[in-house]
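# below is the structure, and that's it, no one-letter string:
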């Protein structure tokens, strides 16, 4: 049986074979070639390059970005800047639950989206206006999110937190933990996934945090370097690879008992994971939380705040369904 390939598939396969041969041919020399795990990264990049142009041009990505009026009241300095990546399909469920709970406990917390959110009282910026609302563009969303946060919102926060729209952060626990660390050092915090990279990378689902020093290095040395910081359809692995190029590796964020502060899955799924991978009592993040569960957890952690809360953004608008 004779297999036929589209021209793009032939180019991808030829590239894969060529770089593999170069790695083999020059394996005894101190030269820089793509490692096998990186070949896996570049292969889908070639396949999808026509649908998802790899441009990182700031001039092309910034035009038309809007900010809700409520973001103008947020401080431009503090301990934690938080951005939550979301899309229009989640405006009526995931977004309200995060807005009603942990996001407002960041010094500056906002949603990054492609289109404006339904309520002007929400803190949002349409940072992804000129990017594809697609799984295959998550990498560019995240790296541009960090770039834009630092360069065009403020470079005066100690820590920059990136989260998905189904992740809950226990901000009191997070602040307690961050108070033990130095943001002037290039730190990369989260739940470490060991496979794929020599030193691992932090799970995107559990959320990850870069210190001010780490974001500065990323912006100045990595964002525009498309070889040292190549496209990866797996956003979190791609960020880990980029930071590894300049010697920034995941920090061990486990507590003194060896339990994880950042969790890429909900507690009910822990029985299916490896022994010793349970959540710390001082957990920082929990992933895959539906709206009702997130609200309930937040009420359990902050009963006094929920009872006395008079914030109109949370209580008095039907959009939030609270």
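Noted; the coordinates are in hand. Since this is a predicted model, take the numbers as computed values, not measurements.
# can we go C-alpha only for contacts and neighbour counts from here?
OK.
# ranges for the helices of the stretch 101-250 of the chain?
Assigned by DSSP state H, counting those that start in this stretch, the helices in the stretch 101-250 of the chain fall at 138-148, 171-178, 212-217, 235-244.
# okay, one more to line up with it:
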């Protein structure tokens, strides 16, 4: 009888021990599971918050600042900057844009012929030919309309050799309405319409982005042939838009079709004939605005040098004078 009791006690203890072990393993499993969940969650947060991180379904955003509408209400407009580039320029001039003024926009996108997830660029699938610039531009506008229309107020188009003083651009736009059918830039006149230089960069309202994306196809003036900036001017006019006045309080242009160096040295004798014909006011306006917004034909060294002088160089005992806004 004692032997039977001893056997039963041993079986009971073994059963209890097994149950305890299973409970411990289960607890460890729950703990491990919770740990993995937390690690996964923290990893996702890290990706979302990192400087190069990408929001869901937005795998090509290079720069994304806080674009919360309440933060910008009554202050500066939300600005999306998009740059046309190509694969062979990514390591030089395009990298200079990305590392200088491109960081100051709320959202920055780079459009190329091919996707490049490391830079990153958005591939539009068009061969890198000058005749395809208008196709790339229209493709980029439709992409922005589909994915970013309500995340910005103004949309700046620039080339990879354009330098933009973003703070001056924000100031220029602060009293302008993004729901007007308008765009601003370096204005040229051709026959019976005006357009803005593509190289100087032009900034479109939210309404203009919408109208071009929805109504350009099927509109003869918007067909995707010819010089990109001229065709854009024709399309804007056909859709009822306007080329806005882009001058400061002293009636000086703030978007520039050529480089800062060109204007500083006042090279009017070497001004191309097409500029003289399409900008009749050229000679009377051969002076840089103190609140200039953009310059074209800026190589990577020029771009980095100008960015350093504007943002990093301090002169002791010197205070910048007030500027005419």
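Great, that's in hand. Since we're looking at a predicted model, the values are computed, not measured.
# drop the TM-score for these two in here.
The TM-score (TM-score structural alignment, normalised by the length of structure 1) is 0.67; 234 aligned residues with a C-alpha RMSD of 2.3 Å.
# CSV for the helices of the stretch 101-250 of structure 1, including mean neighbour count?
Below are the helices of the stretch 101-250 of structure 1 laid out as CSV (neighbours: other C-alpha atoms under 10 Å):
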stretch, mean neighbour count
helix 138-148, 21
helix 171-178, 16
helix 212-217, 20
helix 235-244, 23
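# roughly how far does the alignment partner in structure 2 of residue 206 of structure 1 sit from residue 68 of structure 2?
Under the alignment by TM-score structural alignment, residue 206 of structure 1 pairs with residue 200 in structure 2. Applying C-alpha to C-alpha, to the nearest Å, the value for residue 200 of structure 2 to residue 68 of structure 2 is 29 Å.
# please name the nearest non-neighbouring residue to residue 117 of structure 2.
Closest residue to residue 117 of structure 2 apart from its sequence neighbours, by C-alpha to C-alpha, 6 or more residues apart in numbering: residue 60 at 7.0 Å.
# the one you found should be in a helix, yeah?
No - if the criterion is DSSP: H, G, I helix; E, B strand; the rest coil, then residue 60 of structure 2 is coil and not within a helix.
# what residues are up against it?
54, 109, 110, 117, 120, 121, 122 (C-alpha atoms under 8 Å, 6 or more residues apart in numbering).
# buried subset of the residues you listed?
54, 109, 110, 120, 121, 122 (16 or more other C-alpha atoms under 10 Å).
# grab the nearest non-local neighbour of the counterpart of the last one in structure 1.
In this case it means residue 122 of structure 2. Aligning on TM-score structural alignment places residue 122 of structure 2 opposite residue 125 in structure 1. Distances taken as C-alpha to C-alpha, 6+ apart place residue 67 nearest to residue 125 of structure 1, at 4.4 Å, with adjacent residues excluded.
# residue contacts, the one you found?
Counting by C-alpha under 8 Å, 6+ apart, residue 67 of structure 1 has contacts 123, 124, 125, 126.
# contact partners for residue 247 of structure 2?
If you count contacts by C-alpha under 8 Å, 6+ apart, residue 247 of structure 2 has them with 253, 254.
# looking at structure 1, name the residue matched to it.
Using TM-score structural alignment, the equivalent of residue 247 of structure 2 in structure 1 is residue 254.
# state the distance from its match to residue 232 of structure 1.
Distance from residue 254 of structure 1 to residue 232 of structure 1, by C-alpha to C-alpha: 27 Å.
# can you find the partner of residue 213 of structure 2 in structure 1?
With TM-score structural alignment as the matching criterion, the partner of residue 213 of structure 2 in structure 1 is residue 219.
# residues contacting residue 125 of structure 2?
Contact analysis of residue 125 of structure 2 by C-alpha under 8 Å, 6+ apart lists 112, 113, 114.
# quick one: buried residues of stretch 81-92 of structure 1?
The neighbour-count check on stretch 81-92 of structure 1 (16+ other C-alpha under 10 Å) flags 81, 82, 83, 84, 85, 86, 87, 91 as buried.
# hmm, back to that, among the contacts of residue 60 of structure 2, which ones are in strands?
Of these, the ones assigned to strands by DSSP state E are 109, 110, 122.
# just checking, the second one touches residue 87?
Same thing as residue 110 of structure 2. No - here residue 110 of structure 2 does not reach residue 87: they are 10.7 Å apart, not a contact under C-alpha atoms under 8 Å.
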